[in-house]
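Undergrad: with the sequence up front, the predicted model follows.
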Amino acid sequence: MLTEIQIGQYLDLAVAAEGVVEPELSRWIAICKSGRYSIHRPLLLGATIAGRPELAPVFEVYGEALGEAFQLRDDLIGVFGDPEAAGKPVGLDLEQHKMTLLLAWAAQRDERVRKLISRQEWDTAELLDRLGESRERVERHIDDLVERACGATDTVLLDSAWRQELAGMALEVAYRNR
């Protein structure tokens, strides 16, 4: 877990410093930073302790999908959130030139966004104006990730109470406002 989060944090900083616009790399960073550390590996540890090794592949799919959704929601909150509800300043990711999936998809689609992020100083107000379509795409991707996570639990014998608990956690993690 420690190695994965270190790799994710390193890549997050390196991609921001280099201005790399690569959506798949942005997704991988989200998985390393959050997917494996906060959801997948803890569930895997619990399954191992409980003597349920057959849950490992299920928890890998569930954990990585939900962990990515968690990070993507965090990215959306960081750009569009209410600072009071979020409990943190918004806009910091743009100020720090973080190449989130939201921004990578926008840059891939929009020449103006590519020009804005190629500058040393970013016009964050103009960037915000141009992120609407990518925001919708990220929201749809989060929906798909939640569906994938919850669907993974249907592939193994699991008590319905645990299945409901995991589905509830998926909704809470992916659709939170802070």
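TA: Ah, there it is.

Undergrad: rest of the way, CA atoms for contacts and neighbours
TA: Will do.

Undergrad: pick out the residue closest to the middle of the chain.
TA: Taking Cα atoms, centre = their mean, the centroid of the chain lies closest to residue 71, which sits 2.5 Å from it.

Undergrad: secondary structure class for that residue?
TA: helix (DSSP: H, G, I helix; E, B strand; the rest coil).

Undergrad: for the residue lying closest to it once chain neighbours are set aside, give me its contacts.
TA: Nearest residue to residue 71, sequence neighbours excluded (Cα to Cα, 6 or more residues apart in numbering): residue 30, at 5.6 Å. Going by Cα atoms under 8 Å, 6 or more residues apart in numbering, residue 30 touches 8, 67-68, 71-72.

Undergrad: check it against this one:
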Amino acid sequence: MLELFHGDEFIAGVSTLLELALQRGYLVMARQFFERKSEEDKCQYVADAAEYGNVVLMRWLIENGAPLSVHTAISFASDPMIRNKGVEVTWWLSESDRVVFTCHSLQNNRRKMVLWVLDNTVFEDETSRNAIRSALKMADNAIEHWLFDNLSNDDARTWCFPLHEEESGAGTQLTKAANADGS
């Protein structure tokens, strides 16, 4: 039946049947069907599951080899019905796609999305950090100040706001020196 729906390009029908198969424990059948599909089809199934807010199916698809496009992740996380809980899909993205997601969120003043990604992601690649820093510089000053005040990941704060860290570090050193002198 899955093959029939897939052959007739009823993507939504296939997604519904896949979900039913998973709910009823037909994992082998679902996996066998899914493994025979092209990357393009797999990506479409993920996008369809995202469109309907079906996180369980999205997760199963991704864990079984379907790619998550950054476009689908942005659309899903931006869905007002999903709210900011959708930002967790960034765990399924590569670091470079997380950078695109974060920069897009900065451009669109999606503060909580940016905050969540920066608090919950380690950006190891220096080019990733530079891209996010550049996007921060181009973002509205209000979002930059808000992020500085709300970011709890000290490592991210250090590389996102190097000038603020130098200023606050210098201020701390001056305060310690003044206290040592009794001033």
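TA: Ah, there it is. Predicted model, so just to flag it, every value in this text is computed and none were measured.

Undergrad: any idea what the TM-score is?
TA: Once superposed, the chains reach a TM-score of 0.25 (TM-score structural alignment, normalised by the length of structure 1), with 75 aligned residues with a Cα RMSD of 5.0 Å.

Undergrad: circling back to that earlier point, out of the contacts of residue 30 of structure 1, who's nearest residue 108 of structure 1?
TA: residue 72 (17.2 Å; Cα to Cα).

Undergrad: circling back: got JSON lines for the contacts of residue 30 of structure 1, with distance to residue 136 of structure 1 too?
TA: Shown next, in JSON lines, are these (distance: Cα to Cα, whole Å):
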{"residue": "8", "distance to residue 136 of structure 1": "25"}
{"residue": "67", "distance to residue 136 of structure 1": "19"}
{"residue": "68", "distance to residue 136 of structure 1": "16"}
{"residue": "71", "distance to residue 136 of structure 1": "16"}
{"residue": "72", "distance to residue 136 of structure 1": "12"}
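
Undergrad: in contact with residue 166 of structure 1, which residues?
TA: residue 150.

Undergrad: go again using 10 Å as the cut-off
TA: Taking Cα atoms under 10 Å, 6 or more residues apart in numbering, we find residue 166 of structure 1 in contact with 62, 149-150, 153, 160, 172.

Undergrad: give me the subset of those lying in helices.
TA: 62, 149-150, 160, 172 (DSSP state H).

Undergrad: weed out the non-buried ones from these.
TA: Taking 16 or more other Cα atoms under 10 Å as the criterion, what is buried in those is 62, 149-150.

Undergrad: before we move on, back to that, quick one: the residue nearest to residue 71 of structure 1 and residue 68 of structure 1, what's the gap?
TA: The spacing between residue 30 of structure 1 and residue 68 of structure 1, counted by Cα to Cα, to the nearest Å, is 5 Å.

Undergrad: would you confirm that residue 112 of structure 2 contacts residue 120?
TA: No - Residue 112 of structure 2 lies out of contact with residue 120 (Cα atoms under 10 Å); the separation is 11.9 Å.
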